[in-house]
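**Student:** Starting from these lines, generate the structure:
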Amino acid sequence: MDESNKLPFNPALQELTQYLRDFSSNAEIVLWNRIKDKQLGVDFSWQHPIGDFVFTFFCKEKRLAIEIESDAHTHPDAYFSSVQKQEALKDYNIRVIQLREEDIVKDVEKAVKLIKSSLT
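**Tutor:** Presented below is the predicted three-dimensional model:
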C-alpha cells in the first residue's frame, strides 16, 4: 500500500466503533441501508476510526467522511470536537459532510443525493 494513502489507525477505538454500531440511531440505520453494498458505486464503512476520531460513515476510495449530527452535537464541546476532526483530516485530504439526524429521517433521498454529489 502506498504510505501516502495510509490513514492513521487507533486500535483503542475498535471497541467503541462496535458499541456505536450496536447502539445506532434510526437515522444512521436508515442511511446505512441506502449506502451499503456499493449502492452508490463505492464502499462505505460504518463507524470508521481515523486517528483519534470515529466517523459515522467513511468512503476510503473517495476520502469522504459522513457525520450524522444529533442533539448531542449541539453541545459547545461537540463543536470543538467537530472542528478538531476537520483540522486533523486536512493532512489526509478527507472531506466531511455533516447531516442532521432529523433531516435524514424526514427525507433520506435528499441526504443520499447530497452524498452522491459529493462522490464526484
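
**Student:** Going by C-alpha atoms from here, please, whenever you check contacts or count neighbours.
**Tutor:** OK.

**Student:** so residue 38, which of the three states?
**Tutor:** Three-state call for residue 38 (DSSP: H, G, I helix; E, B strand; the rest coil): coil.

**Student:** One more, so I can put them side by side:
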Amino acid sequence: MSKPEIMLWQQLRKKPLGIKFRRQHPLGPYILDFYCPAAKLAMEVDGLSHDMGDRPEYDLRREGFLNQQGVESIRISAQDVLDDAEDVADRILRYVQGQLS
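**Tutor:** The predicted structure is shown next:
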C-alpha cells in the first residue's frame, strides 16, 4: 500500500460506525484499493501514475467492469489524502451512509 492508502486505511478503520471496509480487495481481475461491501462501493486512491502510459485506459476498463458487477467506483486524489486523511475518510463515511439510507 502507498502512503496515502495507509493513511486513509488508518482513518477508515477507526471510524466505521458499523460500516465495514476491506483493503486490497480482489474483484475479478482487479484489486480494489478499498471496498465497502454493504454499499457496493470501490474506492481508488489516485496518484500521479494514473495519468501516465496506458493507465488511463486501464482505469476505464476497470471502471466498466466494476459497473457491470453493480459496483460503484469513486476516485480519490492521493494529494487530498496526504493533505487531510481524516476529512477524506469523513466524506467517504457520509457518502456510504447516504447510500445505505
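
**Student:** Specify the local secondary structure of the equivalent of residue 26 of structure 2 over in structure 1.
**Tutor:** Residue pairing (TM-score structural alignment): residue 26 of structure 2 is matched to residue 49 of structure 1. State at residue 49 of structure 1, reduced to three classes by three-state DSSP: strand.

**Student:** Residue 49 of structure 1 contacts residue 17, correct?
**Tutor:** Yes - here residue 49 of structure 1 reaches residue 17: they are 7.3 Å apart, a contact under C-alpha atoms under 8 Å.

**Student:** higher neighbour count, these two?
**Tutor:** residue 49 (23 against 18; other C-alpha atoms under 10 Å).

**Student:** Now do the same for residue 90 of structure 1: its match in structure 2.
**Tutor:** Counting by TM-score structural alignment, the partner of residue 90 of structure 1 is residue 67.

**Student:** ok, its match to residue 77 of structure 2 distance?
**Tutor:** Counting by C-alpha to C-alpha, to the nearest Å, the gap from residue 67 of structure 2 to residue 77 of structure 2 is 20 Å.

**Student:** neighbour count winner among those two?
**Tutor:** A direct count of neighbours by other C-alpha under 10 Å for residue 67 of structure 2 and residue 77 places residue 77 higher, at 15 against 12.

**Student:** Please say which position in structure 1 the more buried one maps to.
**Tutor:** Alignment note (TM-score structural alignment): residue 77 of structure 2 maps to residue 100 of structure 1.

**Student:** Please list all residues in contact with its match.
**Tutor:** By C-alpha atoms under 8 Å, 6 or more residues apart in numbering, the residues touching residue 100 of structure 1 are 68-70.

**Student:** now residue 66 of structure 1
**Tutor:** If a contact means C-alpha under 8 Å, 6+ apart, then residue 66 of structure 1 has 55-58, 96-99 as its contacts.

**Student:** ok, 7 Å please
**Tutor:** Applying C-alpha atoms under 7 Å, 6 or more residues apart in numbering, we find residue 66 of structure 1 in contact with 55-58, 96-98.
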